[in-house]
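**Student:** pasting the structure only:
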């Protein structure tokens, strides 16, 4: 009976030690995961319930690590795409500003030409009867100049609207770049 009791105590000690050892491995793995350290898998030595749990946890860690690597890669791609988009938007904005300045210059020149046309028309009325034909031609030029001014004004409005759209694109690109950087910061917390 004493021998049976000693065997039972010894067996209980061995089983308790085995369970404690495996639970310690699982606890150590859980602590690493809590600190986003996915670099150390659990060493599996048996295929009992503890071994199966360890194998499943290791597979989960591998899957999460692969997912994090994909997220890092995609966020870097997204970040560089956002930077390229921002550069393109800046270039388009610059070109739009140049077009706007050219439209303003043309408008000013057209106003000057219109003013000169009106002066010529006034002088030509004072000259001779044949000058009436010149006056009509000059008035036609004046009307054409007026129409050109109106068209240029429409172009100016269109350029303004385009500039606003480009600014919105730039803001979107900036938001995407910030999102990618924030995502990178989050992902960089993981140790893979």
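**Tutor:** Cool, got the structure. Source: prediction; values computed, not measured.

**Student:** C-alpha only now, for contacts and for neighbours.
**Tutor:** Fine.

**Student:** next secondary structure after the longest helix seen in the chain?
**Tutor:** When secondary structure is assigned using DSSP state H, the longest helix within the chain turns out to be helix 49-126. Proceeding C-terminally, helix 49-126 gives way to helix 131-187 as the next helix or strand, assigned by DSSP states H and E.

**Student:** please compare the first structure with the one that follows:
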């Protein structure tokens, strides 16, 4: 059985980043629920910020940005995490998905997640993230996860409490959606006409 491919995209800007921490928690929650092994990758957009900006201006992604985009579009499941800036997703987060080819995320199972300073920004999941991925024709898991500063607790650990419950539920939902994505028909290799193959054999 081929390992399912899980990719998490984190738009956190700091190191350490609460967005990356949430991405890691969600990734682990999905892995625990998958029936077999999973090939997991976390993409930190912070490292690709200049590449994303250049691609927006020129229309041509750099090799490492192209490789990151391919990892996302070829995944069987996606975790998308952004910090909240001005009551919405970050510009870097939006710009990354703007440079993804139109239609490439159609049918992609996605868990949307966000981090912010206070719980009042939690509606970003429903007024910004869900509509964006619906426009991209992705399949958004019912449970979105928002983590405010107080959700992590004084120790910075979210191992117990409501946040861990939301993370576990979202992980279960994404894990349930991924096998169907993995079973989708892959694009067939390009068919070369017989006449063209024959011509290539001639001296």
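**Tutor:** Ah, there it is. Since we're looking at a predicted model, the values are computed, not measured.

**Student:** care to give me the TM-score?
**Tutor:** TM-score for the superposed chains, counting by TM-score structural alignment, normalised by the length of structure 1: 0.23, backed by 65 aligned residues with a C-alpha RMSD of 4.5 Å.

**Student:** what's around residue 154 of structure 1, how many residues?
**Tutor:** 12 (other C-alpha atoms under 10 Å).

**Student:** state the distance from it to residue 147 of structure 1.
**Tutor:** Taken as C-alpha to C-alpha, to the nearest Å, the spacing of residue 154 of structure 1 relative to residue 147 of structure 1 amounts to 11 Å.

**Student:** and for these two, which residues touch both?
**Tutor:** With C-alpha atoms under 8 Å, 6 or more residues apart in numbering applied, the contact sets of residue 154 of structure 1 and residue 147 do not overlap.

**Student:** show me the helices in structure 2, by range?
**Tutor:** In structure 2, helices defined by DSSP H lie at 18-33, 49-58, 63-73, 91-98, 124, 130-135, 162-182, 194-201, listed in chain order.

**Student:** packing partners of the first one?
**Tutor:** Secondary-structure packing of helix 18-33 of structure 2 (3 or more C-alpha pairs under 8 Å, 6 or more residues apart in numbering; DSSP states H and E): strand 4-10, strand 38-44, strand 77-85, strand 109-116, helix 162-182.

**Student:** kindly recompute the last result at 10 Å.
**Tutor:** Counting contacts by 3 or more C-alpha pairs under 10 Å, 6 or more residues apart in numbering; DSSP states H and E, helix 18-33 of structure 2 packs against strand 4-10, strand 38-44, strand 77-85, strand 109-116, strand 145-148, helix 162-182.

**Student:** gap between the longest helix of structure 1 and the chain center?
**Tutor:** Centre-to-centre, helix 49-126 of structure 1 and its host chain are 10 Å apart (C-alpha atoms, centre = their mean, to the nearest Å).

**Student:** with stretch 149-157 of structure 1 instead?
**Tutor:** Taking C-alpha atoms, centre = their mean, one finds the center of stretch 149-157 of structure 1 at 34 Å from the center of the full chain.

**Student:** residues of it that come out buried?
**Tutor:** Of the residues in stretch 149-157 of structure 1, those buried by neighbour count under the rule 16 or more other C-alpha atoms under 10 Å are 149, 152, 155-156.

**Student:** okay, angle between the longest helix of structure 1 and helix 131-187 too, please.
**Tutor:** Per axes from the mean of the first three to the mean of the last three C-alpha atoms, to 10 degrees, the angle that helix 49-126 of structure 1 makes with helix 131-187 is 170 degrees.

**Student:** what packs against helix 49-126 of structure 1?
**Tutor:** Other elements packing on helix 49-126 of structure 1 under the criterion 3+ C-alpha pairs under 10 Å, 6+ apart are helix 2-34, helix 131-187.

**Student:** report the spatially nearest residue to the residue most central in space within structure 1, omitting neighbours in sequence.
**Tutor:** Among the residues of structure 1, the smallest C-alpha distance to the mean C-alpha position (C-alpha atoms, centre = their mean) belongs to residue 176, namely 2.4 Å. Beyond its immediate neighbours in the sequence, the residue positioned closest to residue 176 of structure 1 (C-alpha to C-alpha, 6 or more residues apart in numbering) is residue 82, lying 6.2 Å away.
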